[in-house]
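Trainee: Please work out how this folds:
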Amino acid sequence: MPDKHPAELHHSYKYYDLLLGAFVTVLLCSNLIGPGKSCVLNLGVNIVPDYTKDHGFAFTSLLVFGAGNIFFPISYIFGDCLTEVYGYARSRRVIWAGFGAMIFATIMSWVVRHLPANPGEEYNKTIVPALDVVFGNTGRIVIASIIAFWVGDFANSFVMAKMKILTGGKHLWTRTVGSTFVGQGIDSMLFYPIAFASIWEPSTLIKVSIFNWLFKVAVEVLMTPLTYAICNFLKRAEGVDFFDRNTNFTPFSLKDE
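Mentor: Below you'll find the model as predicted:
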């Protein structure tokens, strides 16, 4: 498949806008709906780090995780496909769209929760406390989430683009797993310390950060066949397989080249 020059990038794509919308949807749902429920799964074998132990690494069979951790890595799959097919610059625009959507959602949730409720509506007695629980994340957690997303996603896209050049476009799995390993690592190592330092014990902070990092990478590994299928389909449908040889990798731009 031909390697497109930046000058050829300005034609209309069939699926780029759909991927942008899907990326933002997954991102918002993972951050707004996902944190609303903590889940537990008994794996039947003691392979999960036990965070309740203050010293050392003990293990348990109970996997406890936020529901959003299942779906948030999907945004990295979309990010991988966007960078692989359309290039870093197009992926950069999508990341900024997601960043803007998160800022707007944060502001909207704050405004909705702080508007005075109508005491004459009976359902407000149920819905208002529920809104506070689901959308009432502290400012520190919100800031941590936004910073970690922005830095982690740009790192993911940068590594993906650079590895594509190094591998000559071959061995897609090395790029998807490698970029996610870096991106999710940065995401986890930023989010948990910013959100919970001085609240959690340092040992717990380290264990949770490492486990959630590896958990998200594992989801990416399991989704590798789907990533292959999506990328191959898009390359055929769009007639493009972009290499970022002359790309300006600054994150502070909305240019598509």
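Trainee: alpha carbons only for contacts and neighbour counts from here, please
Mentor: Fine.
Trainee: where along the stretch 51-200 of the chain do the helices fall?
Mentor: According to DSSP state H, counting those that start in this stretch, the stretch 51-200 of the chain carries its helices in the segments 68-86, 88-114, 124-135, 139-166, 172-196.
Trainee: The longest one vs helix 88-114, what angle?
Mentor: Compare the direction of helix 139-166 with that of helix 88-114 by axes from the mean of the first three to the mean of the last three Cα atoms, to 10 degrees and you get 170 degrees.
Trainee: returning to what we had before: just put the helices of the stretch 51-200 of the chain in TSV and tack on mean neighbour count.
Mentor: Formatted as TSV, the helices of the stretch 51-200 of the chain follow (neighbours: other Cα atoms under 10 Å):
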stretch	mean neighbour count
helix 68-86	23
helix 88-114	18
helix 124-135	14
helix 139-166	20
helix 172-196	22
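Trainee: nearest to Gly21, of the ones you listed?
Mentor: In terms of Cα to Cα, the element of the helices of the stretch 51-200 of the chain nearest to Gly21 is helix 88-114, at 8.7 Å.
Trainee: Could you pull up the contacting residues of Phe65?
Mentor: Neighbouring residues of Phe65 by Cα atoms under 8 Å, 6 or more residues apart in numbering: Ser38, Cys39, Val40.
Trainee: swap in Phe196?
Mentor: The contact partners of Phe196, taken as Cα under 8 Å, 6+ apart, are Ile141, Leu205.
Trainee: now it: how far from Thr204?
Mentor: When Cα to Cα, to the nearest Å is applied, the distance between Phe196 and Thr204 equals 10 Å.
Trainee: Output the contacts of Phe65 in JSON lines, with secondary structure and neighbour count appended to each entry.
Mentor: Supplementary listing: the contacts of Phe65 in JSON lines, determined by DSSP: H, G, I helix; E, B strand; the rest coil; neighbours: other Cα atoms under 10 Å:
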{"residue": "Ser38", "secondary structure": "strand", "neighbour count": "12"}
{"residue": "Cys39", "secondary structure": "strand", "neighbour count": "12"}
{"residue": "Val40", "secondary structure": "strand", "neighbour count": "13"}
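Trainee: Before we compare anything, build this one as well:
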Amino acid sequence: MEPAAPPAQATRTLDDRAVRLFILLAAFFCVNAVLAEFIGVKIFALEDTLGIAPLEWNLFGQSGSLNFTVGTLLWPFVFVLTDVINEFFGRRGVRFISWLTVALIVYGFVFAFLAIATAPATWWVGAAADRGVPDYQAAFAAIFGQGMWSIAGSVVAFLLGQLIDVGVFHRIRRATGERWVWLRATGSTAVSQLVDSFVVIWIAFVLGPQHWPTSLFLAVSSVNYVYKMLAAVAMIPLLYAMRHAIRAYLGHQREAQLRHEAALD
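Mentor: As a prediction, the model looks like this:
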């Protein structure tokens, strides 16, 4: 029987800055994605939030103000984190974190439904009546009890988008080498989010019980895709800033080693 590894071994592993970096990126990736799923139930009006007049867009026969789920505010950070993880930890890193995130999303919703199913305390139901919430239980269920079609659409679209993103990212990387970080970042996002934006709406609102007409499906999906792409372009400086910070944290030699291994993955 081989002797057990000394306790100091775990400490040495966690002292590896690359390990710490992966844990940090994974934690922010997972919390952003899970949080986006839970707060996404709220729809906000972009023009009203910015204090400007409604744009009254007209697309595929649909018109009105620009409305988005609050979750869209977090997805651009997920895109940046995906590209950074891709850059330094390769396909396996992104796939591992993507599957972990899906598991955490499902885990979160399972316990949300269990929480809804518990019998509320009588006094608690009306505890916020003076604040405009006459039934706390109904409000809790409405916020956390998102429809199964919406959950399924979000999970499938997220996982499909991530797997496409990692594939396109490395195709561009093989073609361009270490040049043009912005191209592989925005290029992979452009393809993956084209799929993501349309799949999630299709499953949640076309196949689901609401049965949206094709014109509404195309209009809402297109607006969401355009927003995601504009956000991805706007986040390019953050991508470069994170690369610079990681290089300073790891040191040039370790950073180059990680990028080389990721490119071969």
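Trainee: Any idea what the TM-score comes out to?
Mentor: Counting by TM-score structural alignment, normalised by the length of the first structure, the TM-score of this superposition works out to 0.82. Behind it: 232 aligned residues with a Cα RMSD of 2.3 Å.
Trainee: picking up where we left off before, including distance to Ile210 of the first structure, could the helices of the stretch 51-200 of the first structure go into CSV?
Mentor: Converted to CSV, the helices of the stretch 51-200 of the first structure look like this (distance: least, Cα to Cα, whole Å):
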stretch, distance to Ile210 of the first structure
helix 68-86, 13
helix 88-114, 24
helix 124-135, 25
helix 139-166, 15
helix 172-196, 7
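Trainee: aligned partner of Ala185 of the second structure in the first structure?
Mentor: Under the alignment by TM-score structural alignment, Ala185 of the second structure pairs with Thr176 in the first structure.
Trainee: still on that earlier bit, and which of the contacts of Phe65 of the first structure is nearest Gly152 of the first structure?
Mentor: Ser38 (23.3 Å).
Trainee: In this structure the closest one contacts Gly66, no?
Mentor: Yes - counting by Cα atoms under 8 Å, a contact exists between Ser38 of the first structure and Gly66, whose distance comes to 4.6 Å.
Trainee: between the helices of the stretch 51-200 of the first structure, which gets nearest to Asn212 of the first structure?
Mentor: When these are ranked by distance to Asn212 of the first structure, counting by Cα to Cα, first place goes to helix 172-196 at 7.0 Å.
Trainee: Can you tell me the residue that sits opposite Val111 of the first structure in the second structure?
Mentor: Alignment note: Val111 of the first structure maps to Leu114 in the second structure; criterion TM-score structural alignment.
Trainee: Quick check: that match vs Val31 of the second structure, distance?
Mentor: Distance of Leu114 of the second structure to Val31 of the second structure, computed by Cα to Cα: 21 Å.
Trainee: Also Leu46 of the second structure?
Mentor: With distances taken as Cα to Cα, Leu46 of the second structure is found 24 Å from Val31 of the second structure.
Trainee: Repeat that for Ala245 of the second structure.
Mentor: 21 Å.
Trainee: between the two, who's got more neighbours?
Mentor: Of the pair Ala245 of the second structure and Val31, Val31 is the one with more neighbours under other Cα atoms under 10 Å, namely 16 against 12.
Trainee: Where does the more buried one fall, secondary structure wise?
Mentor: Secondary-structure element containing Val31 of the second structure, defined by DSSP states H and E: helix 17-39.
Trainee: Could you give me the buried positions within that helix?
Mentor: Of the residues in helix 17-39 of the second structure, those buried under the neighbour-count criterion (16 or more other Cα atoms under 10 Å) are 18, 21, 26, 29-34, 36-39.
Trainee: elements contacting that helix?
Mentor: Contact partners of helix 17-39 of the second structure among helices and strands, from 3 or more Cα pairs under 8 Å, 6 or more residues apart in numbering; DSSP states H and E: helix 75-117, helix 236-250.
Trainee: Identify the residues contacting the last one?
Mentor: Outside helix 236-250 of the second structure, the residues within contact range by Cα under 8 Å, 6+ apart are Arg17, Ala18, Val80, Asp83, Val84, Trp182, Glu255.
Trainee: ok, now with 7 Å
Mentor: Applying Cα atoms under 7 Å, 6 or more residues apart in numbering, the contact partners of helix 236-250 of the second structure are Arg17, Ala18, Val80, Trp182, Glu255.
Trainee: what two of those are the furthest from one another?
Mentor: Across those, the longest distance by Cα to Cα is 25.1 Å; it joins Arg17 and Trp182.
Trainee: how far apart are stretch 104-112 of the second structure and its match in the first structure?
Mentor: Average distance between stretch 104-112 of the second structure and its aligned residues in the first structure, after superposition and using mean Cα distance after the TM-score superposition for the first structure, equals 0.8 Å.
Trainee: And that stretch, how far out from the chain middle?
Mentor: Put simply, stretch 104-112 of the second structure sits 15 Å off its chain's centre (Cα atoms, centre = their mean, to the nearest Å).
Trainee: for stretch 168-179 of the second structure, same thing?
Mentor: 23 Å.
Trainee: Give me the distance between the residue lying closest to Ser192 of the second structure once chain neighbours are set aside and Asp48 of the second structure.
Mentor: For Ser192 of the second structure, the nearest residue in space outside its immediate sequence neighbours is Gly161; the separation is 4.6 Å by Cα to Cα, 6 or more residues apart in numbering. Counting by Cα to Cα, the gap from Gly161 of the second structure to Asp48 of the second structure is 30 Å.
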